[in-house]
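J.: I'll drop the sequence and a predicted model, then ask my questions.
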Amino acid sequence: MREITADAREQACDLLTFIDASPSPWHAVASCKQRLLAAGFQRLEEVDRWQLEPGGRYFVVRGGSSIVAFTLGETPLLDTGLTLVGAHTDSPGLRVKPRPAEDSAGVVRLGVEVYGGPILATFSDRDLGLAGRVMVRTGSGIESRLVHLDEPLLRLPNLAIHMNREVNEAGLKFNKQTELPLLLGIGEAGRSADERFRQPVAAAAGVAPEALMTWELVACDTQKGAFWGVDREFVANGQLDNLASCHAALSALLATQRPTQTCIVALFDHEEVGSESAVGAGGSLVGDLLQRIALQAGLDVEDQRRLLARSFFISADMAHAWHPNFPAAYEPCHRVQVNAGPVIKSNANQRYSTGADTAALFMAICEQAGVPCQQYAHRTDLGCGSTIGPIVAARLGIPAVDVGSPMWAMHSARESAGVLDHHYMIRALSAAFSA
């Protein structure tokens, strides 16, 4: 392993800070907005007519949980094409239902719905809070407000081994309807379970409980991110999949000053549940934005197609690192190592968007950046996950590659990755924007 520089350590520390401040997709977008505004980016609204200036730096938000930021290049679009990096703001977990609270024999529980494919057992016996957005009624109308209850509020206690003797052999399993409700507190005479739930949420939103209309809330781990390992060469946190890629892409864009080509970062919600939504990669967000940029540049329909054919899309998601305790889970010749560089992900059935040509192009980008890279393929007898890569590539008709930083425990409440790998990914994406 190469030496971990102070720069790499600082970037990993900033990543953990970013994740800790972003316990939900809406918070992740708010964190991105804050950084973009501080760097001089201008916010655009989809309902307005745009006036884009050469060299301008802009961003647009859709639905509060997806964001696209871009820097216009100094040369005409058709001369260089554009580079687009995509990632996603959502992570698997537990979402609070619209009417969640119930009193069960004197204990207040919150009903939750499983979002995506989390490792459910990892959410048990953890100090959980709540985060997301709530809709509130105010004197001036309906408002959306972010809330983050980051103190231990909820818990999913395990059943004692005395009542589940086979747990260590059969594995920890939960019935998603009856055994996943989260414990909130002891019921109180004269106060309903709904009132017990609304009170802390309303306080976090700065309104009275009766002003709460509805919500989109996630159960979030209250433990902060941390370095670990004998040389502190690893990081642990929730939502590394895929906030690490969001942070890397945004960091690369912010570090790219006066690029020759137009550079775009698109961070979508709903990847973990299929991307088919107005704010997902299957929606119109990035296509709408590219069309508006092209129209501002005076490109007609044919030139817009020429632009896409000359462009490059990097789908940045995380990758499965080889786990020494489970060697049989991996393809023998594709054992991706932590802290050994970005991973190019390939799948013959197009679960990833990578082709031999786009893989070679990303290899060249890594060479230019001076970072190592690796290649990954899933075991043939195991189902392979997918990303936004094939979705965006198919909708835009743009050459694409799927890449990611290697990690352990993907979709766990507490994931792990390498300090150097995050540094490598930022350097690789920065090189892509500077090509």
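T.: That came in fine, so what should we check first?
J.: rest of the way, CA atoms for contacts and neighbours
T.: OK.
J.: which residues in the stretch 101-250 of the chain form strands?
T.: Ranges of strands in the stretch 101-250 of the chain, per DSSP state E, counting those that start in this stretch, are 107-115, 128-138, 141-154, 182-186, 212-221, 226-228, 234-237.
J.: now do the contacts for Asp300.
T.: Neighbour list for Asp300: Ala294 [criterion: Cα atoms under 8 Å, 6 or more residues apart in numbering].
J.: returning to that earlier point: out of the strands of the stretch 101-250 of the chain, nearest to Cys333?
T.: Nearest of those to Cys333, taken as Cα to Cα: strand 234-237 at 23.8 Å.
J.: which strands or helices does that closest one pack on?
T.: Secondary-structure packing of strand 234-237 (3 or more Cα pairs under 8 Å, 6 or more residues apart in numbering; DSSP states H and E): helix 6-20, strand 226-228, strand 415-418.
J.: buried set for the very next helix or strand once past the first one?
T.: Looking back up the chat, that one is helix 6-20. Sequence-wise, the next helix or strand downstream of helix 6-20 (DSSP states H and E) is helix 25-38. Neighbour-count burial for helix 25-38 flags Pro25, Trp26, His27, Ala28, Val29, Ala30, Ser31, Cys32, Lys33, Leu36 (criterion: 16 or more other Cα atoms under 10 Å).
J.: another one to put next to it:
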Amino acid sequence: MRTPPRFDRGHTDDLMTFLASSPTPYHAVASAAERLEKAGFRQVSETDAWDGSLGGRYVLRGGAIIAWYVPKGAHPHTPFRIIGAHTDSPNLRVKPRPDSGAHGWRQIAVEIYGGPLMNSWLDRDLGIAGRLSLRDGTSRLVNVDRPLLRVPQLAIHLDRTVSSEGLKLDKQRHLQPVWGLGDDVRDGDLIAFLEEEAGLPAGEVTGWDLMTHSVEPPAYLGRDNELLAGPRMDNLLSVHAGTAALAAVAGSGDDLPHIPVLAAFDHEENGSQSDTGADGPLLGGVLERSVFARGGSYEDRARAFAGTVCLSSDTGHAVHPNYAERHDPTHHPRADAGPLLKVNVNNRYATDGSGRAVFAAACEKAGVPYQTFVSNNSMPCGTTIGPITAARHGIRTVDIGVAILSMHSVRELCGAKDPYLLANALSAFLEG
């Protein structure tokens, strides 16, 4: 067992930088790729032939990244050790005809993505970011990271029932942000604005995938700065920790019994059914091509998958001090008490007893404490990419994560040490 890791605030500082620079899944994978490049990884194209050479590689597709490191001595049947995560978060996404408005206000038409806490988007200064598709078939990332839009809340004087009946929001009528004044709403205004922001000629953009984000940066808070508040921690906290763990393991030498992998998918918040989601073919295709590029057969592929383990890392619920009755009475996960092992016997999480043993061994090796999350029997349990990964690829999968408050809010909260503890546990897992 290692000596318990002394908290390194540098990891959490870097997480804050990662969160701020990753307002969309496309920016998140670009940020992860930049960190992996510095660790010696190089990008490979899915349309090129792959070779079986040693070292780090990664594939980018939309808002997903799959990265792996082939050490010396790896055989075609060498198993994989996978960290799974997702890059998307609930938010407000721009509709195909974005320009809207009424009564002298210019607005942007948005659609609700995933399951956000809608009230958390009210009266926030919002930027806009995403991917612009160009006439020549390429794409360009854009990020207007300054106050540009706002979803104004109705004054209490115009809705006295708020105090007695609570806030009720209609997704179609009440969440359309304003971004200017005027009665002349012209189609193409937003896209023309973003072309200018991105330094593109007028009319160059023919498609877009755009979304809003809060421009308030991540911050430490609390008496002793022991808490971290920020956007998109569900689940960029895990993407960042997995990236850091893979880079650290790849840089520690080639004495690895497994092939370490990071698989960060898009579209988890709406079911994972896409070509970049966990329920798509991306991960399986990359792993199989890695086996075959090293001279392997289908038999080698079957052997490698049979010995593979995946840690599906996603945020979980810390016990809420104001709503403790919503949690299981014998499972009260706390902030800064180490990562969660997430269990559900109805397979909303993929963890079983053998998976628990794998995670316990990694935490023991890293000197990291861990705790267990189980839902209150009276509350429906959420799910992750874990069961999807296990069922689609036939590999043993364990669900874990970091305990947070305000999940799916525009701004979430966790202990400042937990991201560092998670990264240490993930590194030990990848080492085998």
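T.: Arrived safely, thanks for sending. Just so you know, these numbers come straight off a predicted model, no measurement behind them.
J.: now what about the TM-score between them?
T.: TM-score for the superposed chains, counting by TM-score structural alignment, normalised by the length of structure 2: 0.95, backed by 425 aligned residues with a Cα RMSD of 1.6 Å.
J.: related to what we said a few turns ago, with mean neighbour count and distance to Asp269 of structure 1 added, can I get the helices and strands packed on strand 234-237 of structure 1 in CSV?
T.: Listed next are those as CSV, based on neighbours: other Cα atoms under 10 Å; distance: least, Cα to Cα, whole Å:
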stretch, mean neighbour count, distance to Asp269 of structure 1
helix 6-20, 18, 15
strand 226-228, 17, 25
strand 415-418, 25, 20
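J.: mind checking which of those is nearest Leu243 of structure 1?
T.: Leu243 of structure 1 lies closest, by Cα to Cα, to one member of these: helix 6-20, at 6.6 Å.
J.: which residue ranges of the stretch 301-435 of structure 1 form strands?
T.: With DSSP E, counting those that start in this stretch, the ranges of strands along the stretch 301-435 of structure 1 come out as 312-316, 319-320, 343-345, 374-376, 400-404, 406-408, 415-418.
J.: give me whichever of the ones you listed is most buried.
T.: Neighbour counts (mean count of other Cα atoms under 10 Å) averaged over each of the strands of the stretch 301-435 of structure 1 peak at strand 400-404, with a mean of 29.
J.: and that one, how far from structure 2 on average?
T.: For strand 400-404 of structure 1, the mean deviation from structure 2 after alignment is 0.3 Å (mean Cα distance after the TM-score superposition for structure 1).
J.: ok, Ala369 of structure 1 - how many residues close by?
T.: The number of residues packed near Ala369 of structure 1 is 19, by other Cα atoms under 10 Å.
J.: let me see the contact set for it.
T.: Contacts of Ala369 of structure 1 by Cα under 8 Å, 6+ apart are Arg427, Ala428, Ser430, Ala431.
J.: 6 Å instead?
T.: Arg427, Ala428, Ala431 (Cα atoms under 6 Å, 6 or more residues apart in numbering).
J.: map it onto structure 2.
T.: Aligned by TM-score structural alignment, Ala369 of structure 1 pairs with Ala366 of structure 2.
J.: quick check: that match vs Ala428 of structure 2, distance?
T.: Per Cα to Cα, to the nearest Å, Ala366 of structure 2 is found 6 Å from Ala428 of structure 2.
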